[in-house]
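J.: Have a look; sequence and predicted model below, questions after that.
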Amino acid sequence: MGVKQSRDPAALRLAILVSLALLCVVGFMTFNVQSDWAFILEYRGSRLAAMLLAACAIGISTVLFQTITHSRLLTPALMGFDVLYVLVQTLGMLLLGSELVEWSPSLRFALQVLVMVALALLLFRLLFSGSVRSLHLMILLGMLAGMLFRELSELGGRVLDPSEFGISQGVAQASFSRMNTELLAVAALALVVGCLLLLRWRRSLDVLALGRDIAINLGVAYERMILGVMAVVAILVSVATVLVGPTLFFGLLIANLAYWFTGSQRHRWTLPASVMAGVICLVGGQLVLDHILASTLPLALVIELAGGLLFIALLMRGVRQ
């Protein structure tokens, strides 16, 4: 009986997602190959690496953020955190100017991640500490914050010189079809660092999702853990934004696909499932649009449309974790 109970259905469903993700990866690298493999590995391989890193960063950060906010509707993108990273980069160019341009891209990214973490923690405390706010108010505040950060970034970009403006706009205008592959190595390192930090709380994430009072009663250092997880979220948001730019509904889409497909709330299943869902959407979507249908339709448009429809459906149903 014990053996049968240990076979969680979520494990089988996760295995299906992993298999589908691997098929998408293999198909993306091998379908419609018409040139030498060295070029294919260099061109498609770098794009594939960026998509895999982005899927990992967006999937994990969204599930974690929904855990600490206790809502399946709220995501870092909806609360404006990805646009905040763009603003951090623009402000860095305004304050340091030519000195920052002379830095290596990896060093600039490291500095921006540190500032991003500090500002994200401050914004999180301002939005989620104190009196309990309604879900609709939090969504409104997030949307307004994102609009404010975007307008400030554009305003700051207008006073930059061309070289500084090009660096600033490189992140703001990145997309699923035009990814920033220059920072793959440092983005991968930041992702690994964020995941290593997350390992400290991996056994307490399910308890954290039960709410503040229950978590404290079960011996979890709630406030410290919440800030630690939020710091990891900020690192992962920085990684995703520098690779594919700001995305609004992609995280919401893959996180809820992970919840639905695994039928579980346990992070041992939902975290990897969200990553696999992200890989399927990104890599599989590029495979279908670029190589099978030969379509010029942007993948971002399809994903954001699907995510937007899901957001409206969840908002109307009032789904909460």
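T.: Perfect, I can see it now. Numbers count the residues shown, from 1 in each chain.
J.: use CA for all of it now, contacts and neighbours both
T.: Fine.
J.: Need the contact partners of stretch 23-33.
T.: I40, L41, R44, G45, L48, V279, I280, V283, G284, Q286, L287, H291 (C-alpha atoms under 8 Å, 6 or more residues apart in numbering).
J.: Now for A38: which residues touch it?
T.: Taking C-alpha under 8 Å, 6+ apart, we find A38 in contact with no residue.
J.: List the buried residues in the helix or strand hosting it.
T.: The secondary structure element spanning A38 is helix 37-69 (assigned by DSSP states H and E). Using 16 or more other C-alpha atoms under 10 Å as the burial criterion, the residues of helix 37-69 that qualify are 45-48, 50-69.
J.: show me the contacts for the closest residue to L141 other than its chain neighbours.
T.: Leaving out its chain neighbours, the residue that sits closest to L141 by C-alpha to C-alpha, 6 or more residues apart in numbering is M79, at 7.3 Å. Each residue near M79 by C-alpha under 8 Å, 6+ apart is listed here: M138, I139, L141, G142, M143, A145, G146.
J.: Use this one as the comparison:
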Amino acid sequence: MTDNKHVYRNIFIAALMAMVLAGIYMTIGSRGNWSYILLLRGKKLVALTIVSICSTTATILFHTIAQNRILTPSIIGMDTIYIFFQTISLFLFGHNHWLLQNEYTNFFLSTLSMTFFSLLLYWFFFKKFPGRIYLLLMTGLILGTFFRSATSFLQVLIDPNEFLILQNRLFASFNNVDSSLISVSMFIVLPVLIYIFCKNKVVDVLHLGRINAMGLGIDVDRFNLKLFISISMLVSVSTALVGPVMFLGFLGANVSYKLFKTYQHRLLIVGGWFFTISFVLFGQILIEHLFKFQTTLSIILEFVGGSYFLYILLKEKEAA
């Protein structure tokens, strides 16, 4: 049986590390200019926290549904839908159109397009092929490839000057987050997190596998649909807020499994939050004070997360 004292100790250490890094980030190089800190860095800190929480929670839940710790929600093509939406909007209307200029409109339409696509995909398989989660994932992977190809074709036709504007939206950025979108994101994310923690014991049972969960009286397909809705909303909000961050949730989830070693999702998720926040804060500190904004945080996230992904793949191959 899991030693909860050991788990709580590790979570406390992760939380302490996150708070220390948050304090360093908010005060380093400030020279007492607190208005600058609260206005600019405070906004970034909240955005970093929201994205870290959304990415980690969505990935852990997705692993539980798929019974596979290598897959991520991006496999069903949600990030490609975001990129396709931004590209086709710019291609059809130009960067001066209200659809792209109005941050609220762009945020809501991006979120709705990603959520609608994922739910439509899952609803179809929920009705036609219940329980065949890997068929769902394979179809999502194929559709994601299709949208990626269509996006590449449209980007070739876009005016080079407008393509530069598009690139700013396609790379995750915490430096230009609209503070008004942060409150909207929290309004969407908070009810989802409350629902997940209210159902954490059911998610723990789902971790035992489809057959065992059904034997314990859980309507697996219906509950999977509800979890999938939660995952879609979390990933959609995170992506629409700062852009695609493919490997961040994967890194946070898998490190959480290693550090906390428990089947209880409420502990895994909370511990994963603190680790992911710490990692992102450390990366942002490097970007601002070591690299002097010569690179972006998304590059560090994708490099470290992608490297860890390859490490996990090689380790699984050796174990097999």
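T.: Looks like it arrived, so ask away. Note that the structure is a prediction, hence the values are computed from the model and not measured.
J.: before we move on, the earlier item: sec struct for the residue nearest to L141 of the first structure, please.
T.: coil (DSSP: H, G, I helix; E, B strand; the rest coil).
J.: ok, it to I235 of the first structure distance?
T.: Computed with C-alpha to C-alpha, to the nearest Å, the distance linking M79 of the first structure and I235 of the first structure is 15 Å.
J.: before we move on, what about Q286 of the first structure?
T.: With C-alpha to C-alpha as the criterion, Q286 of the first structure and I235 of the first structure are 26 Å apart.
J.: of the two, who's got more company?
T.: Shown here are Q286 of the first structure and I235; by other C-alpha atoms under 10 Å, I235 has more neighbours (27 against 24).
J.: And that one? What does it align with in the second structure?
T.: For I235 of the first structure, the aligned position in the second structure is M233, judged by TM-score structural alignment.
J.: what's near enough to touch S177 of the first structure?
T.: S177 of the first structure is in contact with Q286, P298, L299, A300, counting by C-alpha under 8 Å, 6+ apart.
J.: Which ones among these map onto helices?
T.: Judged by DSSP state H, the subset of these located in helices is Q286, L299, A300.
J.: If we only consider those, which is nearest to A110 of the first structure?
T.: Closest approach between these and A110 of the first structure, by C-alpha to C-alpha: A300, at 26.8 Å.
J.: Identify the residue of the second structure aligned to V83 of the first structure.
T.: Taking TM-score structural alignment for the superposition, V83 of the first structure sits opposite T80 in the second structure.
J.: Now which residue in the first structure aligns to R148 of the second structure?
T.: Counting by TM-score structural alignment, R148 of the second structure lines up with R150 in the first structure.
J.: Which of the helices or strands spans its match?
T.: Using DSSP H and E, R150 of the first structure sits in helix 135-158.
J.: right, and the helix or strand after that helix?
T.: Along the chain past helix 135-158 of the first structure, the next helix or strand (assigned with DSSP H and E) turns out to be helix 162-172.
J.: So what touches that next one?
T.: 86, 89-90, 93, 97-98, 101, 157-158, 180, 241-246.
J.: Once you drop chain neighbours, what's closest to the residue positioned nearest the centre of the first structure?
T.: By C-alpha atoms, centre = their mean, the mean C-alpha position of the first structure lies nearest to I58, the distance being 1.9 Å. With sequence-adjacent residues excluded and distances taken as C-alpha to C-alpha, 6+ apart, I58 of the first structure is closest to G251, at 5.6 Å.
J.: same thing with R266 of the first structure?
T.: R266 of the first structure sits nearest to D206 (C-alpha to C-alpha, 6+ apart), 6.0 Å away.
J.: and the one you found, what does it touch?
T.: Residues Q265, R266, H267 are the ones in contact with D206 of the first structure under the rule C-alpha under 8 Å, 6+ apart.
J.: same thing but 10 Å
T.: When the contact criterion is C-alpha atoms under 10 Å, 6 or more residues apart in numbering, the partners of D206 of the first structure are T67, A215, Q265, R266, H267, R268.
J.: Quick check: ChimeraX command selecting the buried ones in these.
T.: The ChimeraX selection below is limited to those of the contacts of D206 of the first structure classed as buried (16+ other C-alpha under 10 Å):
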select :67,215,265,267
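J.: on that earlier part again, distance to L20 of the first structure added to the ones in helices among the contacts of S177 of the first structure, as TSV?
T.: Listed next are these as TSV, based on distance: C-alpha to C-alpha, whole Å:
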residue	distance to L20 of the first structure
Q286	14
L299	19
A300	20
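J.: Out of those residues, the closest to L114 of the first structure would be?
T.: A300 (28.1 Å).
J.: mind checking what the closest one lines up with in the second structure?
T.: Alignment note (TM-score structural alignment): A300 of the first structure maps to S298 of the second structure.
J.: Show me where the second structure has its strands.
T.: Listed in chain order, the strands of the second structure (DSSP state E) amount to none at all.
J.: who's in contact with G140 of the second structure?
T.: Contact partners of G140 of the second structure, counting by C-alpha under 10 Å, 6+ apart, are P73, S74, I75, I76, G77, M78, F117, S118, L121, Y122, Y134, F146.
J.: at 8 Å what do you get?
T.: Residues counted as contacts of G140 of the second structure (C-alpha under 8 Å, 6+ apart) are I75, I76, G77, L121.
J.: residues near the match of V83 of the first structure, how many?
T.: Applying other C-alpha under 10 Å, we find 24 residues neighbouring T80 of the second structure.
J.: for the one 3 residues further on, same thing?
T.: Close neighbours of I83 of the second structure, defined as other C-alpha under 10 Å, add up to 25.
J.: Over to the one 5 residues further on?
T.: Counted with other C-alpha under 10 Å, the neighbours of I88 of the second structure add up to 16.
J.: Which residue is the nearest non-sequential neighbour of it?
T.: Spatially, and ignoring its direct neighbours in sequence, I88 of the second structure is nearest to L154 (7.1 Å; C-alpha to C-alpha, 6+ apart).
J.: That neighbour against L90, yeah?
T.: No. With contact defined as C-alpha atoms under 8 Å, L154 of the second structure does not count as touching L90 (9.6 Å).
J.: Alright, I will stop here.
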